[in-house]
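*Asks:* Model the following, please.
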Amino acid sequence: MLRVAVAGASGYIGGELLRLLHGHPRATVVAATSDRFTGRRVDGPHPNLRGHTDLCFVGHGDLTGLDLDVLFLATPHRETMARMAGFLKLAGTVIDLSGDFRLRDPETYASYYETPHTAPELIPSFTPGLPEWHRAELATADRISVPGCMATAGILAVRPLAEAGLIEGEVRVDARTGSSGSGASSGSAGAHAERSGALRVFAPTRHRHEAEIAQATGRTVRMTATGVEAVRGVQVLCHTTLAAGVSEKDVRSAFRAAYRDEPFVRIVAQRRGLYRLPEPKILSGSNFCDVGFAVSGETGTAVLIGALDNLVKGGAGGAVQCLNARFGWPERTGLEFPGLHPN
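*Replies:* Next comes the predicted model:
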């Protein structure tokens, strides 16, 4: 049984990590940290855990000496890189869910996060936490960086065609996300009175996840992000130009070749039905990412679609899937929940 801890466990991602890890048959959560809630029970900010744990939050300094096997980091962007050297001393394997070690180029990081990277020497030591494309590396990785939620959906939707040489030119990503993507401390922007009924374009250009999608696909990416009224869920529509002669059959074949054996990626591209294309509503609570497409033969273009629960496959579930891949366990371990319908 692995001894694991979650740093920054009071937010939404931290809560999802605690929920999933408490149900994991091969992990024991021995600590959860929070500067704000130190000494208080974790089922205060995470009431869904009532009756499942008596754990109380501790300070970050209390992680020393716990003999941890794995440390999950749900700590904020920018703050995490400043503390990473200390975090790496606490456990044999560190799985980071912040944005600080996702981008391989420090200058690109500085451009998108508007601050210099303070630990660039550590960046090459992190393996991208996307098992669908990095499974072999994850099997021996002790430092893992889980991609962002919209980046995960975008990469899984675009990369099969990019790898097969079926698209050309830039990719334009129209992303939509629920309010939980803003975090538990989003302030007035996340208040119900401000959020209800809104379709808020909060990143009309240069959302930081566009850099992650570009890095993973080798394409130039332009991304817009809109907040929608849902609490959970991400959906991305990736507008692409197909290479000459590429048919709808070629597109479907590329997706099948990439994902036929994947436990958490489903191809959803049907001609009829209520859920004929990827829809995040039915993925709530699950670790699935549904991908699909629509091809226009007249214009030689395609819309590639990805949908997931931003807190699970786009965050905590993706991290637990990386844990399973790292230790050679079936990747569905602790992640079997199929989602809800109706929801």
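*Asks:* use CA for all of it now, contacts and neighbours both
*Replies:* Fine.
*Asks:* Tell me which residues touch Arg159, please.
*Replies:* Contacts for Arg159 were tallied using C-alpha atoms under 8 Å, 6 or more residues apart in numbering; they are 216-217.
*Asks:* next up, for comparison:
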Amino acid sequence: MIEVGIVGGTGYTGMELLRLLAGHPQVRVRAITSRGNAGTAVDDMFPSLRGHLDLQFTAPDAETLGRCDLVFFATPNGTAMQMVPELLEAGTRVVDLGADFRLKDLPTWSQWYGMEHACPDVVEQAVYGLPELNREAIRGARVVANPGCYPTAVILGYLPLLEQKLVDASFLVADCKSGVSGAGRKAQVHTLLCEANENFKAYGAPGHRHLPEIRQGLAQIQGSDVGLTFVPHLVPMTRGMQGTLYARLTGQANLQELYERRYAAESFVDVLPPGSHPETRTVRGTNMCRIAVHRPADGDTALVLSVIDNLTKGAASQAVQNMNLMLGLEETAGLQQIAVLP
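*Replies:* You can find the predicted model right below:
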């Protein structure tokens, strides 16, 4: 049985990790940490897990975590980089759901996250954890940087077009919407019910910290820098995310066939039939990304619709997918949930 630990288990992504790992056939959660809730039973905080996990939150302890096969960090940015080097020395593998190891350019990372990086050497060896792009590198990784939610939806949406050099990579537009849970579980005015309900707004238009991450991923596919306009929006729903992606075509191809062929072997990317419009509710609580591709009026614009659950494929379930790859397990293990409707 694989033993794992979770650092920072009281947020939405930590809760989703617990839910998924509790149902994983080959994994046991050895430790889950929270400085502020040490001694509290997990099922007291998350009653939905009653009968599935008999654990208490504990203070982070490197010795205990170092006895795990793998540790997940579901912590604020800047936390994982303080503990990861010691865990690596102990032979423990790491999946960080925060942003500490996502960006390879450290001055850019410091600009967006407002601090100096504590372990640049670990950044160099970390693998960006988008399996559909970096599967083989993830298998051998000791540290995986789990992608952000917006980057997951956007990169998967653009990937086939950029691989085949079919679009003008200097002018890409990603118009994205996310449910309120993407802001995390902490109390904030803009996520209060009376503020977010019956409201719709853009944010981060001058610049969002996921922008350099998305550009980095797209540049890896393209083989050169890309020009991307990225505008996120907050929508009054709990979870779910859609990327509406635009690109100017420069080559000829049957876009439907292109996407179906590229993702035919991917368990967690579903290319919908021609003319479809994916819905966020069809991926709720799953590790699935559903994609539809259009060419409006047979013009020169490729329009891609990409939907995921921001808490699962955009965070926790993708982290479990990465864990499965890193530890030599079946990639789909523990990730076969069907979305709950309505």
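*Asks:* what about the spatially closest residue to Arg326 of structure 1 that is not a sequence neighbour, neighbour count?
*Replies:* Nearest non-adjacent residue to Arg326 of structure 1, counting by C-alpha to C-alpha, 6 or more residues apart in numbering: Ala139, 4.3 Å away. The burial count assigned to Ala139 of structure 1 is 16, neighbours taken as other C-alpha atoms under 10 Å.
*Asks:* where exactly do the helices run in the stretch 1-150 of structure 2?
*Replies:* Using DSSP state H, counting those that start in this stretch, the helices of the stretch 1-150 of structure 2 run over 12-22, 42-45, 62-65, 80-89, 106-113, 120-125, 131-139, 149-163.
*Asks:* right, and the ones you listed - which one's nearest His190 of structure 2?
*Replies:* Shortest separation from His190 of structure 2 across the helices of the stretch 1-150 of structure 2 is recorded for helix 12-22, at 17.1 Å, computed as C-alpha to C-alpha.
*Asks:* mean deviation (superposed) between that closest one and structure 1, please.
*Replies:* Using mean C-alpha distance after the TM-score superposition for structure 1, helix 12-22 of structure 2 ends up 0.6 Å from its aligned counterpart in structure 1, as a mean over the superposed pairs.
*Asks:* which residues touch that helix?
*Replies:* With C-alpha under 8 Å, 6+ apart as the test, helix 12-22 of structure 2 has contacts from 6, 8-9, 27-29, 46, 49, 52-53, 74, 181, 184-185, 311-312, 315-317, 320, 334-335.
*Asks:* can you tell me which of the helices of the stretch 1-150 of structure 2 comes nearest to Thr238 of structure 2?
*Replies:* Thr238 of structure 2 sits nearest to helix 12-22 of all those, at 11.0 Å, using C-alpha to C-alpha.
*Asks:* follow-up on the earlier one: out of the contacts of helix 12-22 of structure 2, which are buried?
*Replies:* With neighbours counted using 16 or more other C-alpha atoms under 10 Å, those contain these buried positions: 6, 8-9, 27-29, 49, 53, 74, 181, 311-312, 315-317, 320, 334-335.
*Asks:* Can you verify my assumption that Thr40 of structure 2 contacts Ala59?
*Replies:* No: Thr40 of structure 2 sits out of contact with Ala59 when judged by C-alpha atoms under 8 Å, with a separation of 10.8 Å.
*Asks:* which residues touch the residue most central in space within structure 2?
*Replies:* Ranked by distance to the mean C-alpha position of structure 2 (C-alpha atoms, centre = their mean), the top residue is Gly314 at 3.1 Å. By C-alpha under 8 Å, 6+ apart, the contact list for Gly314 of structure 2 reads 147-150, 152-153, 308.
*Asks:* just to revisit the earlier point, now the helices of the stretch 1-150 of structure 2 as JSON lines including distance to Val173 of structure 2?
*Replies:* JSON lines is the format used below for the helices of the stretch 1-150 of structure 2 (distance: least, C-alpha to C-alpha, whole Å):
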{"stretch": "helix 12-22", "distance to Val173 of structure 2": "28"}
{"stretch": "helix 42-45", "distance to Val173 of structure 2": "41"}
{"stretch": "helix 62-65", "distance to Val173 of structure 2": "42"}
{"stretch": "helix 80-89", "distance to Val173 of structure 2": "32"}
{"stretch": "helix 106-113", "distance to Val173 of structure 2": "21"}
{"stretch": "helix 120-125", "distance to Val173 of structure 2": "28"}
{"stretch": "helix 131-139", "distance to Val173 of structure 2": "21"}
{"stretch": "helix 149-163", "distance to Val173 of structure 2": "10"}
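*Asks:* who's in contact with Val123 of structure 2?
*Replies:* So Val123 of structure 2 contacts 100-104 (C-alpha under 8 Å, 6+ apart).
*Asks:* Out of the buried ones among the contacts of helix 12-22 of structure 2, which sit inside strands?
*Replies:* With strands defined by DSSP state E, the entries of these inside them are 6, 27-29.
*Asks:* Now for these: which two are most distant?
*Replies:* Comparing every pair within these by C-alpha to C-alpha identifies Ile6 and Val27 as the most remote, at 12.4 Å.
*Asks:* re earlier: the residue nearest to the centre of structure 2 matches what in structure 1?
*Replies:* Structural alignment places Gly314 of structure 2 opposite Gly314 in structure 1 (criterion: TM-score structural alignment).
*Asks:* And its match, how close does it get to Asp35 of structure 1?
*Replies:* When C-alpha to C-alpha, to the nearest Å is the yardstick, Gly314 of structure 1 and Asp35 of structure 1 sit 25 Å from each other.
*Asks:* How about Glu79 of structure 1?
*Replies:* 13 Å.
*Asks:* With Tyr259 of structure 1 instead?
*Replies:* Distance of Tyr259 of structure 1 to Asp35 of structure 1, given as C-alpha to C-alpha: 41 Å.
*Asks:* who has more neighbours, those two?
*Replies:* The residue with the greater number of neighbours, taking Tyr259 of structure 1 and Asp35 and applying other C-alpha under 10 Å, is Tyr259; the counts read 19 against 15.
*Asks:* OK, contacts around the counterpart of the more buried one in structure 2?
*Replies:* With TM-score structural alignment as the criterion, the equivalent of Tyr259 of structure 1 in structure 2 is Tyr263. The contact partners of Tyr263 of structure 2, taken as C-alpha under 8 Å, 6+ apart, are 269-271.
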